[in-house]
Structures are given as C-alpha cells and as structure tokens.
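Participant: No sequence on hand, only this structure:
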C-alpha cells in the first residue's frame, strides 16, 4: 500500500442526501491506496480502495463518527474533503465504512475505508483549471464553473502575455456580480488568499469594483465577507488580491471568490483567478 497523504487536516464527509459531516481537525491523518481489482472500466478506470487512519483522540466522539459513517451514510457515495493549511485533497464518489483497530503504539484508531472508482484530486488553486477561463462548454459567455449575476458577460482574448482566453463582465448596475463557489470545508482557523489579474476592459472608461471572497456555512448562508474596493482608470491592469487569516468560530462549508459592482459601472476583464489555502502565491491552474 502506498501512502500519498499525511499530516494534519480538517476532515469532512459530504453527500447530496445527508449534507456535511465534520469529523474534525485531526493532527495525524494517513491515507494509503491499493488496487482491489485490476478490472479495467471503460478502457481506463481502475477500482481503488483508500484507507484513512484517523486518531480517535482527536475526534469529538469516535463512536458517533463510526455510527454516522456506518449507519446514516451507509450505501451512499461520499465526497471526503481533507483541508490542509496549504491545499485541499478530495476523494469523490466513494463508499465509506468505519471501525476500530488497535496496534502497539495507539490504543484506539478509527479507521475509515473508502472504496470507489476515483483517485484523490489535490488542489493548490481551489478553482483548478477553471481559474483560466479557457472553457465555455455551452457557449453562453460564462466560463465553466462560474456563476454570472451581471448585466452581461463574454469570453474574450486574454490581456496577459501568455494569450488564451479571459472573462469579460459588465458590472453596470447595483448588485451585478460574478463568482466561483467551491466546497472547502474547515473549522480550524487558517489563512486564505484570493487573487485575479484584472483590467478595465474598454480602455475608454473607469471601473469601480469590489473583489474578495465570502465564507459560507453548511446551509449556504454567508458567514463573513472579506473584500476590498478598487477604482481603475481607463485601461488599468493589475493583480488584485485579498489575503486574510480566517477564524470564524464555526464550520465553514464553502468559499466564494467574487467580483461585484461598486458604485460606478464599467467592464472588467479577468484572467488567472486563484483561491488558495495559505498565503498568496504565484498563479497555478491545479
């Protein structure tokens, strides 16, 4: 069995029926994987099993966690989120089971076994490739993964030296906004950073906008907003950022990176958007 994850993390289960279940902050998480069968599915997918070894001492209630996984969530495919201080790992579409194990070093370990067809996906930029605005699958002018609440939006040529696409958004009216929301559950205080390379699109007018991120609870309600307002002159371009140490005192389920109207209408062009756990860093599309 190969180990491909270790260290401290907030561990959370989620499915569409039961919602979120936070196992808690675990100081010592180890994940190993092994192939259960060598059956090839659709030509390229293998069946995997992944063992999670979670220290019971770090759980609020080991017995409660075992009951939640084995009874409430039995037979329902889960997404399992491991939120570290510098990234996110997600096991998607897996079945989970839990039990006790004992060895010579620890008296009691809760071992969660997750079996499914997907491997772990690891993120540094929580937006992944969607932060590049390259793909608009339905040709509606809005890049995949993003939500448009603005007066108009379209895919345009990037203003960055690497070329490719960018996202144009017309922030003309009060309430106009454009955002990307991602599940990144955590309860432990941590640093988050949002950034995007923005430009006043037309080269003719000014642009006032607010940029930052919101934390949301398990019901989808906003807990807090962390943002700054920018005033761009005609054609102005810069990387705008918001970096905050977040300590909400309650579980965070999702984080929403956003841009919105801020008092004077205009058109913004955006590329290389990033939302990351940890301090601000150079752009990544993974």
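Facilitator: Happy to help now that I have it. All values derive from a computational prediction rather than experimental measurement.
Participant: use CA for all of it now, contacts and neighbours both
Facilitator: Noted.
Participant: need the contact list for residue 4.
Facilitator: 31, 32, 33 (Cα atoms under 8 Å, 6 or more residues apart in numbering).
Participant: That one: helix or strand, and which one exactly?
Facilitator: strand 2-15 (DSSP states H and E).
Participant: Can you give me the buried ones in that strand?
Facilitator: Within strand 2-15, the residues scored as buried using 16 or more other Cα atoms under 10 Å are 5, 8, 9, 10, 11, 12, 13, 14, 15.
Participant: what about that strand, distance to the chain center?
Facilitator: Centre-to-centre, strand 2-15 and its host chain are 14 Å apart (Cα atoms, centre = their mean, to the nearest Å).
Participant: Next secondary structure after it?
Facilitator: strand 19-35.
Participant: Any idea how many residues pack against the nearest residue to residue 89 once chain neighbours are set aside?
Facilitator: Excluding its sequence neighbours, the residue lying closest to residue 89 (Cα to Cα, 6 or more residues apart in numbering) is residue 122, at 4.3 Å. Neighbour count of residue 122, defined by other Cα atoms under 10 Å: 18.
Participant: Next up, the contacts around residue 122.
Facilitator: Residue 122 neighbours (Cα under 8 Å, 6+ apart): 87, 88, 89, 90, 286.
Participant: tell me which of these is nearest to residue 159?
Facilitator: Ranked by distance to residue 159 (Cα to Cα), these are led by residue 286 at 21.0 Å.
Participant: how about the closest one, what does it touch?
Facilitator: 122, 123, 124, 125, 126, 127, 128, 129.
Participant: go on, residue 10?
Facilitator: Taking Cα under 8 Å, 6+ apart, one finds 22-26, 81-84, 185-188 in contact with residue 10.
Participant: between those residues, which has the most around it?
Facilitator: residue 185 (28 neighbours).
Participant: any idea how far it lies from residue 260?
Facilitator: 24 Å (Cα to Cα, to the nearest Å).
Participant: Return the angle between stretch directions for the strand holding residue 4 and strand 19-35.
Facilitator: 150 degrees (axes from the mean of the first three to the mean of the last three Cα atoms, to 10 degrees).
Participant: next, the one to line up against it:
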C-alpha cells in the first residue's frame, strides 16, 4: 500500500506538551506546524482487509537558539506525551500517546541559523475541536439527575438548575438556571485549551428569559497551576420571554501561559436571573454558526 500522507493542518499555532512525570511545557507559538495522517501498512487475507496501521505526524522547525524547547524535548524523548495545538484557524487539536523525535537541520548558507526539526508521532487519531464545549453545549445528558448537564458545574449560590425541553426548534434538552436577586452564583464549563500567544475567544448561547433577567457572561483564564489569571465580563439584560443568541468576545493577551479557559453564566450580585440556555459555544476567534464539535 502506498504511503500517501493525508494533510490535516498546516500553519501557525501554540504547541503545548504534557506528561505526568515532566508536567506541562508550553513551547509557545510555532509558525510552521504541519499535521498529517500517514498510512503505514494494511494487511489483507483473501482480499479482506483485517488490519490497518497509520501514524499521525506533527512536524515543525524552530531556531536552534530556542534552548528551553530543545532541553524539554530531550527530557521527554522517551515518555509518551499528550500534545495540544491551538491553531491559527481556531481549532484545538489534541494528540495522545505521542513520541518525540528531533534533530538538527543545517542551513545551506553558513551565516544562517541552525534549526531544530521537531517530529511528534502517534498511532492515536487526533481530536479536532472548534466548539470547545462540544456536545456538552446541547445539554442532552444529566447522568446523575441533579438538574445540571454533564460536565457543567454550578456554585452553591445558584438557586436552582434543571434540565428542560429546549426552546429551540426540534427535539432536545436545554439548561434552566435560576439565580435569586443579590446572589452571584455561577454555572460554568472549563476546558483545557493551552495557549500563550494572543487569542480572541467567544462565548455564545441561545438564551430565553423566563422572567426579566440580568446576568453576566464571563470568560476566565487559568494558568498551569489552575490559578485564575483574569476574568472578562459582559452584563446582559433580557426582558420576559425574550429569546436571542447572546455572545461575548474578548481579545486575550495574558502575561503568562494559559492552560484552561472557562465560560460561565453568573449572577450580577444585585438582580435576579431565570433563563434557559441551549447551543452553548466556546471558540477561538469571532462568533460563528453553532456546531456541536
């Protein structure tokens, strides 16, 4: 079988490595990432394919003077990594079971800097996410029947949460959130999506006001220790039965690397809010049409 690589992504992005022994390392922004799926071997018996092997390869070139990167690659060379790429086109790629290789690329001209050629390889299919909330933004599953959709969290100051029939066309569920006046409780979703270079992030949802409501749409960033870096708020006021897609966008340029991003509906500490939310989306870049992945 011919080894014809299938192109997945090419361009710039933030590259982050993780393993339990060495912890987190953000390599920063790399301008020439290339991710591809390369078939290696297919075995067949009497014309029936019984096994298929492929490897997913990420390559990049960085200046040899990037000593911190070279040292980290050397420490992690024989340890399987989880690799995160936040790409220029707004997608988050995650690769697991990754093995690292790197070498020195000598320039044609002696005056040019040497480069380190990085190769990251795994047999596990990379995941690609544009909506960082994914299917959890549809609120279809509440496994423990606590009124809150799976993988969402609420603080004690939220008066009540419940799964209800969606206010959008078609069948499905939505998340109802009630926050009494004077409270600043939150319902939130956290996602590991590491980055270091400036990024625009947008949080959106289709919201119906079950009563006159004022609340905050919040985007927060957390560092590699899980400590809050910053929160960015937008106050929203809706009238009874108003139904609309609400969105909040912010340009983020933190002084330290970001590991986790969180989106939240938060009480403003003064007014009451009683809303139903569906098709929630958290994405890099400008507001785009809803997608569940």
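Facilitator: Received the coordinates, thanks. Since the model is a prediction, treat every value here as computed from it, not as a measurement.
Participant: Could you get me the TM-score between them?
Facilitator: After superposition, the two chains reach a TM-score (TM-score structural alignment, normalised by the length of the first structure) of 0.86; 276 aligned residues with a Cα RMSD of 2.6 Å.
Participant: if we can go back for a sec, between the contacts of residue 4 of the first structure, which is closest to residue 228 of the first structure?
Facilitator: Closest to residue 228 of the first structure, out of all of these and judged by Cα to Cα, is residue 31, at 38.7 Å.
Participant: returning to what we had before: among the contacts of residue 122 of the first structure, which are in strands?
Facilitator: 88, 89, 90 (DSSP state E).
Participant: Out of all residues in the first structure, which is the farthest from the middle?
Facilitator: Within the first structure, the residue lying farthest from the chain centre (Cα atoms, centre = their mean) is residue 104, at 37.1 Å.
Participant: Wait, a helix at that one?
Facilitator: No: using DSSP: H, G, I helix; E, B strand; the rest coil, the assignment for residue 104 of the first structure is coil, not a helix.
Participant: Next, the contact list for it, please.
Facilitator: So residue 104 of the first structure contacts nothing (Cα under 8 Å, 6+ apart).
Participant: Neighbours of residue 255 of the second structure, how many?
Facilitator: The burial count for residue 255 of the second structure: 10, using other Cα under 10 Å.
Participant: Check residue 45 of the first structure too.
Facilitator: 13.
Participant: One more: residue 55 of the first structure?
Facilitator: Neighbour number of residue 55 of the first structure under other Cα under 10 Å is 19.
Participant: Quick check: the aligned residue for it in the second structure?
Facilitator: Mapped onto the second structure by TM-score structural alignment, residue 55 of the first structure lines up with residue 61.
Participant: aligned partner of residue 131 of the second structure in the first structure?
Facilitator: Counting by TM-score structural alignment, residue 131 of the second structure lines up with residue 125 in the first structure.
Participant: What separation do you get for its match and residue 281 of the first structure?
Facilitator: 10 Å.
Participant: Which one's more surrounded, these two?
Facilitator: residue 125 (24 against 14).
Participant: Now do the same contact list for the more buried one.
Facilitator: 87, 274, 275, 276, 277, 283, 284, 285, 286.
Participant: what do you get for residue 124 of the second structure?
Facilitator: 55, 56, 95, 96, 97.
Participant: Okay, it and residue 25 of the second structure: tell me how far apart.
Facilitator: 21 Å.
Participant: Residue 100 of the second structure now?
Facilitator: 14 Å.
Participant: same check, this time on residue 177 of the second structure
Facilitator: For residue 177 of the second structure, the distance to residue 25 of the second structure - Cα to Cα - is 37 Å.
Participant: who has more neighbours, these two?
Facilitator: residue 177 (25 against 19).
Participant: how about that one, what's its partner in the first structure?
Facilitator: Looks like residue 177 of the second structure aligns to residue 169 there (TM-score structural alignment).
Participant: mean distance, the host helix or strand of its match to its aligned residues in the second structure?
Facilitator: Using DSSP H and E, residue 169 of the first structure sits within strand 165-171. Aligned to the second structure and superposed, strand 165-171 of the first structure gives a mean residue distance of 1.1 Å (mean Cα distance after the TM-score superposition for the first structure).
Participant: Does anything pack onto that strand? Which helices or strands?
Facilitator: Applying 3 or more Cα pairs under 8 Å, 6 or more residues apart in numbering; DSSP states H and E, we find strand 165-171 of the first structure packed against strand 152-157, strand 266-277.
Participant: For the shortest one, grab the matching residue range in the second structure.
Facilitator: It refers to strand 152-157 of the first structure. Against the second structure, strand 152-157 of the first structure falls on residues 160-165 (TM-score structural alignment).
Participant: Can you point out the buried residues in the matching stretch?
Facilitator: Counting neighbours by 16+ other Cα under 10 Å, stretch 160-165 of the second structure gives 161, 162, 163, 164 as buried.
Participant: Pull the contacting residues for the closest residue to the second one other than its chain neighbours.
Facilitator: In space, and not counting its chain neighbours, residue 162 of the second structure is closest to residue 147: 3.9 Å by Cα to Cα, 6+ apart. For residue 147 of the second structure, the contacting residues are 161, 162, 163, by Cα under 8 Å, 6+ apart.
Participant: In this structure the first one contacts residue 180, no?
Facilitator: No: look at residue 161 of the second structure against residue 180 with Cα atoms under 8 Å: they stay out of range, at 11.9 Å.
Participant: roughly how far apart are residue 172 of the second structure and residue 142 of the second structure?
Facilitator: From residue 172 of the second structure to residue 142 of the second structure the distance is 13 Å (Cα to Cα).
Participant: Same check on residue 78 of the second structure?
Facilitator: 40 Å.
Participant: which one of these two has more residues nearby?
Facilitator: Set side by side, residue 78 of the second structure and residue 142 show more neighbours around residue 142, with 16 against 12, by other Cα under 10 Å.
Participant: Is the more buried one in contact with residue 150, as I believe?
Facilitator: Yes: Residue 142 of the second structure is within contact range of residue 150, at 5.2 Å (criterion: Cα under 8 Å).
Participant: returning to what we had before: and of the contacts of residue 4 of the first structure, the nearest to residue 69 of the first structure?
Facilitator: Closest to residue 69 of the first structure, out of all of the contacts of residue 4 of the first structure and judged by Cα to Cα, is residue 31, at 17.2 Å.
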